[in-house]
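Q: mind folding the following:
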Amino acid sequence: MHSLKLATMMLAFVLVSPFSASYADANRIIVVSRADNDVPQLSKSQVRQIFMGGTLGRKFEPVFFASGNEIRTTFNNEVIGLTEHRVKAYWTQLQFTGRAMPPIELNSIDEVIDYLLNNPNSVAYLPGYVKLPPELAVVYQK
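A: Sure, this is the predicted structure:
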C-alpha cells in the first residue's frame, strides 16, 4: 500500500512539473541583443537606462512592443518599475522637449526577432518562453 501511494505521488509530480516550468517561463522576461554585439550581461539598472532613454540608450537601440501589449505591461511593471501610463508620459515629455525620441514599437514577437536580427545595435525584451535563434543572446533576465 505504501509503495502505491509513493508511486501515485511520483506520477503526480512528473505530470505537474512541466506545467510549473512553462508557467514560470511565461512570466519571465528576457532582454535580448544580437550575439555578435558582445553585449555583456546587463543589470536591471542598465536595462532601465536603455529603455528609458538614458546614456546607455545612446549606444543601444531599444525596441518596445506596441502599447497595450501584455508583454510590454509586464516589462514596464517588473523591470522598469513604472506603469504603462507613467512610461508613456515620460516618453511624451522627452519627445516634447526634444531630448529623445521614443523607441520603435512593434506588434509581435516575430517582428521583434526579425528587427533584432536586422539591426545590429538593437535590444528588446521578450517573454522567457521564446526560443531564440542562435544569432541572438540573452543579456538580462527577470
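
Q: from now on I want contacts and neighbour counts done on CA atoms only, so please keep to that.
A: Will do.

Q: give the contact list for the nearest residue to Ser108 once chain neighbours are set aside.
A: With sequence-adjacent residues excluded and distances taken as C-alpha to C-alpha, 6 or more residues apart in numbering, Ser108 is closest to Phe65, at 7.2 Å. The neighbours of Phe65, taking C-alpha atoms under 8 Å, 6 or more residues apart in numbering as the test, are Ile71, Arg72, Glu105, Leu106, Asn107, Ser108, Val112.

Q: for the comparison step, fold the sequence that follows:
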Amino acid sequence: MRIVKMSLLLSALLSVSAMADIAVVVNPANGNAVSTDDLNRLFLGRTSTFADGSKATPLNLPEGQAARDEFDSKVLNRSSAQLKAYWSKLVFTGKGTPPKEMADDAAVKAAVAADPNAIGYISSGSVDGTVKMVTTF
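A: Sure, this is the predicted structure:
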C-alpha cells in the first residue's frame, strides 16, 4: 500500500513540474513592456524591434524541449510541425531567419543577461536576478 501511495505522489509531482510556467525574460536594463502580440510578432519574424524602437533579438530553446513546445503552443498558437514549415518557407524564399536556438535555460539566461536586446523564455523556476521576467504563460 505504501508503494502505491508513493507512486501516486511521485506521479502528481512529475505532472506539476511538467506543467511549470514559462517565463519570458529580458535583460534587466530593458524597460519595454511585452505583450503576447509583441511576442508573437518577434518570434515569428514579423518585427525585429521592441515597442520603443530598439532592436530585439529573440532566442529559442531547442525543438523537443517541453518549455519550447509550451511556448509555441501558448504564445505562437502553432505546433512544432507548423513552425518548422513556416520557417522553412521563409528561409527558402529569403524572407526570414528563425530565432537563434540556445541549448537550454542556462544558455538563454546567460545570453539575455549579456545582451540588452535579447528576449527569450525559460522555465519560471530558472529565473534569477541575472534576468528580468516580463510575463509568464
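
Q: need the TM-score between these chains.
A: The TM-score (TM-score structural alignment, normalised by the length of the second structure) is 0.78; 121 aligned residues with a C-alpha RMSD of 2.2 Å.

Q: coming back round to it: drop anything exposed from the contacts of Phe65 of the first structure.
A: With burial judged by 16 or more other C-alpha atoms under 10 Å, the buried subset of these is Ile71, Arg72, Leu106, Val112.

Q: out of those, which are inside strands?
A: The strands in this structure, assigned by DSSP state E, contain Leu106 from these.

Q: for Leu39 of the second structure, see how far away the aligned residue in the second structure for the residue nearest to Ser108 of the first structure is.
A: Under the alignment by TM-score structural alignment, Phe65 of the first structure pairs with Leu61 in the second structure. Applying C-alpha to C-alpha, to the nearest Å, one obtains 15 Å for the distance of Leu61 of the second structure from Leu39 of the second structure.

Q: how about the strands in the first structure?
A: With DSSP E as the criterion, the first structure has strands spanning 29-34, 61-65, 104-106, 122-127, 136-141.

Q: right, and the ones you listed - which one's nearest His85 of the first structure?
A: The stretch from the strands of the first structure with the least distance to His85 of the first structure (C-alpha to C-alpha) is strand 61-65; that distance is 14.4 Å.

Q: quick one: the closest one to chain centroid distance?
A: From the chain centre to the centre of strand 61-65 of the first structure is a distance of 10 Å (C-alpha atoms, centre = their mean, to the nearest Å).

Q: that one vs the second structure - mean distance after superposition?
A: Once superposed with the second structure, the aligned residues differ from strand 61-65 of the first structure by a mean of 0.5 Å; criterion: mean C-alpha distance after the TM-score superposition for the first structure.
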